[in-house]
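A.B. asks: Quick one, structure for this:
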Amino acid sequence: MEGETVKSIPVVSFALILSVIVALITFLTGLYIGLAGSSIFSLASGVIPIAANVAADATNVTNATLPTGGMMAAISGIWALFWIIIMPIAMFIMTFIAYALFAVFYNIIIPKIGGLKLIFAEAANGFELTSIPVVPAALSISAVMAVLGAIYGLIMGIMTGDIVLAIIWLITYAISWFVMYFIIVALGTVFYNFLQPRIGGIKLVLE
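C.D. replies: As a prediction, this is how the structure comes out:
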């Protein structure tokens, strides 16, 4: 198999698998951040009343309402809930929409300008991605991202209530996202093509 062009991307399966991966990574990250932060807030909730009592005794304060640390305990629970449950769900929804839109616009735009080309060679049990032509990869992906950038800029501009600003942001985001992703993808493919003969490339078992 050589010089295969990715002409279309199945929208649902593409968006689903990638968004699930992002959600799992977010969950694992959130598990660490959530538990670590929750532990700190819980510790603070226990230290605050002790420190308040010590300070009250040292200053001979009486009949005063001392901090109990209850707020920190509540923040501890909210912090853990946010990072462990809410963030993974939110990331799944947002990335599913983003990847689905990417696939939709890829399928619309790419047949008109070419497409992402992948060069494979036969490997032991399948095929190995030996090279990614730089310009087709950078052009196809950055073109799609330019459309998404234009949509994002338009929505953000409309939210300000200024139509002129919305048009300016549409153009600005489209151009900036095109340039940014063209450079990123071009560099990524150059690095891949350089490293593949030295450390090996992505291997696929195709049915």
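A.B. asks: hey, let's count contacts and neighbours off CA atoms from now on
C.D. replies: Fine.
A.B. asks: In terms of secondary structure, what does the longest helix anywhere in the chain contact?
C.D. replies: Determined from DSSP state H, the single longest helix within the chain is helix 11-59. Identification of packing neighbours for helix 11-59 by 3 or more Cα pairs under 8 Å, 6 or more residues apart in numbering; DSSP states H and E yields helix 70-81, helix 87-113.
A.B. asks: do you know which of those helices lies nearest Gly188?
C.D. replies: Nearest of the helices and strands packed on helix 11-59 to Gly188, taken as Cα to Cα: helix 87-113 at 18.7 Å.
A.B. asks: and that closest one with helix 70-81, angle?
C.D. replies: Counting by axes from the mean of the first three to the mean of the last three Cα atoms, to 10 degrees, helix 87-113 points 40 degrees away from the direction of helix 70-81.
A.B. asks: List the buried residues of helix 87-113.
C.D. replies: Using 16 or more other Cα atoms under 10 Å as the test for burial, helix 87-113 gives 87-89, 91-92, 95-97, 99-107, 109-110.
A.B. asks: follow-up on the earlier one: any chance of the helices and strands packed on helix 11-59 in CSV with distance to Val144 as columns?
C.D. replies: Below are the helices and strands packed on helix 11-59 laid out as CSV (distance: least, Cα to Cα, whole Å):
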stretch, distance to Val144
helix 70-81, 35
helix 87-113, 6
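A.B. asks: Here is a second sequence; please produce its structure as well for comparison:
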Amino acid sequence: MELKTIKKIHVLPFAQVVGAVFAVLGFVATIPLFFLMAVPDTSPAGRLGAVGGIILTMIIYPAMLFVISFISSGIMAIVYNFIAPHVGGIKLEVE
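C.D. replies: Below you'll find the model as predicted:
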């Protein structure tokens, strides 16, 4: 086994991947909400409103997670690139 050190993280690809992962996880997290909110209601308007609201949530929540995680992971990569040369960076054991 060889020990390697991450010397630099390319900001844009890292932020895109982390953002995409969080968007997918956010979408998956809204699926149970869809089924819970789709339970029949006594009023037809109430049921339609709930389903429409959860569909909107299934679109907005992953998009918000993507934007927030994209920005935060981009900042994290920039900070890592400044700190890693001084502290030694993250070490990975690879085969």
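A.B. asks: Work out the TM-score between the chains.
C.D. replies: The pair, once superposed, lands on a TM-score of 0.85 when counted by TM-score structural alignment, normalised by the length of structure 2; 95 aligned residues with a Cα RMSD of 1.8 Å.
A.B. asks: re earlier: of all the helices and strands packed on helix 11-59 of structure 1, which one is nearest Ala23 of structure 1?
C.D. replies: Nearest to Ala23 of structure 1, of all the helices and strands packed on helix 11-59 of structure 1, is helix 87-113, at 4.7 Å by Cα to Cα.
A.B. asks: Gly52 of structure 2 corresponds to which position in structure 1?
C.D. replies: When structure 1 is aligned by TM-score structural alignment, Gly52 of structure 2 is paired with Gly77.
A.B. asks: Give me the nearest residue to its match, chain neighbours excluded.
C.D. replies: Nearest residue to Gly77 of structure 1, sequence neighbours excluded (Cα to Cα, 6 or more residues apart in numbering): Ser38, at 6.7 Å.
A.B. asks: How much space separates the one you found from Ile78 of structure 1?
C.D. replies: Applying Cα to Cα, to the nearest Å, the value for Ser38 of structure 1 to Ile78 of structure 1 is 8 Å.
A.B. asks: likewise Ala44 of structure 1?
C.D. replies: Taking Cα to Cα, one finds Ala44 of structure 1 at 15 Å from Ile78 of structure 1.
A.B. asks: Also Ser142 of structure 1?
C.D. replies: The value you get for Ser142 of structure 1 to Ile78 of structure 1, if Cα to Cα is used, is 39 Å.
A.B. asks: got it, and Ile33 of structure 1?
C.D. replies: Counting by Cα to Cα, the gap from Ile33 of structure 1 to Ile78 of structure 1 is 12 Å.
A.B. asks: re earlier: can you give me the neighbour number for the match of Gly52 of structure 2?
C.D. replies: Neighbour count for Gly77 of structure 1, taken as other Cα atoms under 10 Å: 17.
A.B. asks: and if you look at Ala51 of structure 1?
C.D. replies: Neighbour number of Ala51 of structure 1 under other Cα under 10 Å is 14.
A.B. asks: Please say which position in structure 2 Ile113 of structure 1 maps to.
C.D. replies: Going residue by residue (TM-score structural alignment), Ile113 of structure 1 aligns to Val87.
A.B. asks: mind listing what the residue nearest in space to the middle of structure 2 touches?
C.D. replies: Among the residues of structure 2, the one closest to the centroid is Phe22, at 1.4 Å (Cα atoms, centre = their mean). Shown in contact with Phe22 of structure 2 (Cα atoms under 8 Å, 6 or more residues apart in numbering): Pro62, Leu65, Phe66, Ser69.
A.B. asks: how about those in JSON lines, adding distance to Leu3 of structure 2?
C.D. replies: Shown next, in JSON lines, are the contacts of Phe22 of structure 2 (distance: Cα to Cα, whole Å):
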{"residue": "Pro62", "distance to Leu3 of structure 2": "36"}
{"residue": "Leu65", "distance to Leu3 of structure 2": "33"}
{"residue": "Phe66", "distance to Leu3 of structure 2": "32"}
{"residue": "Ser69", "distance to Leu3 of structure 2": "29"}
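A.B. asks: contacts for the longest strand along structure 1?
C.D. replies: As assigned by DSSP state E, the longest strand anywhere in structure 1 is strand 116-122. Here strand 116-122 of structure 1 makes contact (Cα under 8 Å, 6+ apart) with 1-7, 127-133, 136-137, 140-141.
A.B. asks: Nice, that's everything, thank you.
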